[in-house]
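Participant: sharing a sequence plus its predicted fold:
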Amino acid sequence: MTVAIALFTADLRTHDNPVLRGALDAADQIVPLFVLDEGIRAAGFRTPNRATFLAGCLADLDAALRERGGRLVIRSGDVVREVRRVAEETGAGQVHVAGDVSAFAQRREERLRAALAEMRRELCVHEDAAVVIPPGTITPAGKDHSVVFTPFFRRWSATGTRRPLGTPRRISVPDIDSEPLPEAAGIAGGRPSPDLPRGGETEARRRLKTWLAGPIDRYEDLHDDLAGDATSRLSPYLHFGCLSPAELVHRARQRGGAGAEAFVRQVAWRDFNRQMLAGRPDAAWDDYRHRKDRWRPDGDDAEAWRAARTGYPVVDAAMRQLVTEGWMHNRGRLIVGSFLTKTLYVDWRVGARYFLDLLVDGDVANNQLNWQWVAGTGAATRPNVVLNPLLQAKRFDPKGDYVRRWVPELGEVEGAAVHRPWLLPEDRRRRLDYPDPIVDLDEGLARFRRGRAA
């Protein structure tokens, strides 16, 4: 009886999973394996939010496999060592794993390939589970990746995508020992955000069904509405591989309409960032385009930004949403990113690190490349644009409902004053327990322009 190993990484699902399907097609029995190694902890999961979400994903994956007669095998330690052990214990001849563009994943793949070759086993690398179209498929003439989104998106839209794979009905697993499913505290210490979403494929598919049943139709008109909260909130499930992006795009296109097309465009941004990181792995922490910025230090202003006490209500509201939910509205991410990097003129890496500490959906490609886009060191075609938080608030939170939801100190402030509380009478301002602005917007803009010009 032949055995293959399906090594789960960022593809914690049973629906449309090329790794799982490849292993099942190759052998009579499979070992669905997840290795909790130090590399995973170091790669962004040593934070309570993502550790909590990951623990939920693994428990849900195990339950789904058991419904099909299988189970998830958990091992801890070095991933190459544990894969070798499982291969020896079961006689597995193949190991199936998803491709990945991160430097960590590339090193893992190289080490696995070399170790398995020594054992005369085969490593089968399937397409990147985190994208619709793999990096390297769409490239401009003479280059290995695109740097302008619009032409990339045109070609991305015209490129054929695979149809989603079926879900296995039965899975047979050989007799092999497994560690218990990990708990969040065993992955990372600390207290998670109080309102984290529930991890796992079951919750992902419930949300997907709800999203496609109607809300997606309003996405084009409402996706920037801060108070309306009319986005899909599927990004954590895409990040952990609880949902297949290929299936998501396929089903959105089946739904059709302007809302679905606008949503698919946002999914394409994930592929765009991933192919940029594949072409420039150093962009994870180095400027993609050096502007010779002389960033201000990570000091009191940056700490006020992290503490959501900048004195600009829409900025503080978004930062408080992040702390509470481990997630932030995309328009909020743009506002707080521009405020840190351009109004305060603080290095984008300070913001990127803080986001990775808290965001459940914070992967290296999308987090870092989006921060660089906002800071003007990335792929932005207008790198010096500064988002004025007052104008952003007026446009995307005109009634102040988003601010009042997240900044309760201003809950009783009526009308447009909620975005400019410093204009209230002094006696009322004292009662609000809300700080004055830490920076004058005009002064911040002038400082940024001087620094960027120099």
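Facilitator: Received the coordinates, thanks. Residues are numbered from 1 along each chain as shown.

Participant: when you work out contacts or count neighbours from here on, use the C-alpha atoms and nothing else.
Facilitator: OK.

Participant: would you confirm that Leu222 contacts Ser232?
Facilitator: No. The criterion here is Cα atoms under 8 Å, and Leu222 misses it with Ser232 at 11.1 Å.

Participant: just the strands in the stretch 351-454 of the chain please.
Facilitator: With DSSP state E, counting those that start in this stretch, there are no strands along the stretch 351-454 of the chain.

Participant: how about residues contacting stretch 310-322?
Facilitator: 301, 304-309, 327-329, 332-333, 335-336, 339, 358-359, 389-390, 393, 402-403, 405-407, 418-420, 434-438 (Cα atoms under 8 Å, 6 or more residues apart in numbering).

Participant: just stretch 144-151 next, same as before
Facilitator: The contact list for stretch 144-151, computed with Cα under 8 Å, 6+ apart, reads 135-136, 138-140, 152, 269, 272, 275-276, 279, 379-381.

Participant: try this one next to it:
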Amino acid sequence: MRVSVVLLTSDLRLHDHPPLCAALETADAVVPLFVMDRAVEAAGFAVPNRRAFLADCLADLDAALRQRGGRLVMRSGDLVEEVCRTVAQANADEVHMSAGYSLFAARREDRLRRALEAVGRRLFVHDTVTVAVPPGTVTPASSDHFAVFTPYYRRWAQHPLRPLAAAPRRIRVPNHVGGEPLPARSDVTGVSPGLPAGGETEGRKRVATYWRRGLDAYEDTRDDLAADSTSRLSCHLHFGTLSPVELLHRARRRGGPGADAFVRQLAWRDFHHQVLAARPEAAHADYRTRNDHWRTEHTARADIEAWRQGRTGYPVIDAAMRQLRYEGWMPNRARLLTASFLTKTLYVDWRIGAAHFLHWLVDGDVADNQLNWQWVAGTGTDTRPNRVLNPVAQAKRYDPDGGYVRRWVPELAGLAAPALHEPWKLPAPDRAALDYPDPVIALPDGLDRFRRARDRDH
């Protein structure tokens, strides 16, 4: 009996899964394998919210495999060692997996290929599983990657998509290949109370609902903080319970301004992955240095803690930071505002904010998170590196009636907009009645400090 192992990583689904389909085409049986890689935990990425969401994903995937006659095999430890052990136990001829684009993924893939070749087995790595257009597929004439989004998007949009792969109807797994019990969400402590459920089933339900009720209006409502009108699909894309290629096919078929705006967000995701693949050091170092002398944990401890706790005295910033802790997620507009406030109003090192986001975000992805933080901080691919988002002006524009602030900052719920966004301007007796802090800094003072700092290299 010819057996193949399908190593699952950030592709925890059955629909549109090229590695699984390729394995089933050539093998009589497959071993769907997930390894709880101890290197991920050692690197600090196995945080509670993502561990809990992952547990949901694995349980849902196992249930879907069992409906088709199979099951998920789980191991834990060193990924390369566990894959090789599974290959030997199953007497498998080859291993199929999705490509990863971080330096960590590239090094792991290289180790696995060499280990398998040493025992006469082959590794097949499949592109267009976790991204729609893989890094290096479209490049400018003078570089190995695009550093500006707009020209990248033009080329990206013209690149043909592969056809979708159907979910298999039957999957046979060798009986003698064993694994460990799957993790459970209930075993994870420190999880955000409002963390959404994970898994392909939940992801596909979310797509169906959003396509009916939200997609067509996406262009007009995606920045409306109170409306909560974004797709909330980022966590499913991060864990691969949804296929970016499938979403792109479906959005293009739908058409219209809302679908077009959604497609651009998928392009931004691929854009960040191609930047990080070409410049892996951008995960921790400035992509384009501005010679900043950022304030650090030591020099800005009180300001940083106020930002983390949602106690800055700026209601829209505090609302977003509290949502992050409660749900493990926040909409993109809120991410931009909180990142701009930390890096440019408080002039704090972007890496401090990026680390806090990676601790809480269920969709915490190195490429998207780090490069979005750099974009806002002005050290990344933004062509206007010194722009500063005014949190009051932004709140009045994107939360004009104050619904978002009232939801997450209940101590201000009794205030009417626009006073809600500037409670420090209330009459003294009204201000004194609020259990809410004064602003950690006046906006003109923060802007002046930032401009003086950036003027050093002008």
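Facilitator: That came through, no problem. For clarity, every value in this text was computed on a predicted model and none was experimentally measured.

Participant: mean shift between the longest strand along structure 1 and structure 2?
Facilitator: Across structure 1, the longest stretch assigned as strand under DSSP state E is strand 29-36. Its aligned residues in structure 2 lie a mean 0.4 Å from strand 29-36 of structure 1 after superposition (mean Cα distance after the TM-score superposition for structure 1).

Participant: got the buried residues for that strand?
Facilitator: 29-36 (16 or more other Cα atoms under 10 Å).

Participant: what range in structure 2 matches that strand?
Facilitator: The aligned range for strand 29-36 of structure 1 in structure 2 is 29-36, by TM-score structural alignment.

Participant: wait, what's in contact with the spatially most central residue of structure 1?
Facilitator: The residue lying closest to the centre of structure 1 (Cα atoms, centre = their mean) is Asp361, at 3.1 Å. Contacts for Asp361 of structure 1 (Cα under 8 Å, 6+ apart) come out as 235-240, 327.

Participant: ok, now how distant is the residue mapped onto it from structure 2 from Gln394 of structure 2?
Facilitator: Mapped onto structure 2 by TM-score structural alignment, Asp361 of structure 1 lines up with Asp363. To Gln394 of structure 2, Asp363 of structure 2 is 24 Å away according to Cα to Cα, to the nearest Å.

Participant: and for Gly190 of structure 2?
Facilitator: For Gly190 of structure 2, the distance to Gln394 of structure 2 equals 32 Å [Cα to Cα].

Participant: more crowded one of those two?
Facilitator: For the pair Gly190 of structure 2 and Gln394, the greater number of neighbours falls to Gln394 (16 against 10), based on other Cα atoms under 10 Å.

Participant: aligned to the more buried one, what sits in structure 1?
Facilitator: Using TM-score structural alignment, Gln394 of structure 2 pairs with Gln392 in structure 1.

Participant: so its match is in contact with Ile335, correct?
Facilitator: Yes. Using Cα under 8 Å, Gln392 of structure 1 is in contact with Ile335, at 7.4 Å.

Participant: that older thread, how much space between the match of Gln394 of structure 2 and Gly378 of structure 1?
Facilitator: Separation of Gln392 of structure 1 from Gly378 of structure 1 (Cα to Cα): 22 Å.

Participant: then Asp16 of structure 1?
Facilitator: Taken as Cα to Cα, the span from Asp16 of structure 1 to Gly378 of structure 1 is 32 Å.

Participant: Asp177 of structure 1 now?
Facilitator: From Asp177 of structure 1 across to Gly378 of structure 1, the span is 47 Å (Cα to Cα).

Participant: looking only at neighbour counts, state which of these two leads.
Facilitator: Gly378 (23 against 11).

Participant: could you check which residue of structure 2 pairs with that one?
Facilitator: Mapped onto structure 2 by TM-score structural alignment, Gly378 of structure 1 lines up with Gly380.

Participant: quick one: the longest helix seen in structure 2 to structure 1 mean distance?
Facilitator: In structure 2, with assignment by DSSP state H, the single longest helix is helix 257-278. Overlaying structure 1 shows helix 257-278 of structure 2 at a mean distance of 0.4 Å from the equivalent residues (mean Cα distance after the TM-score superposition for structure 1).
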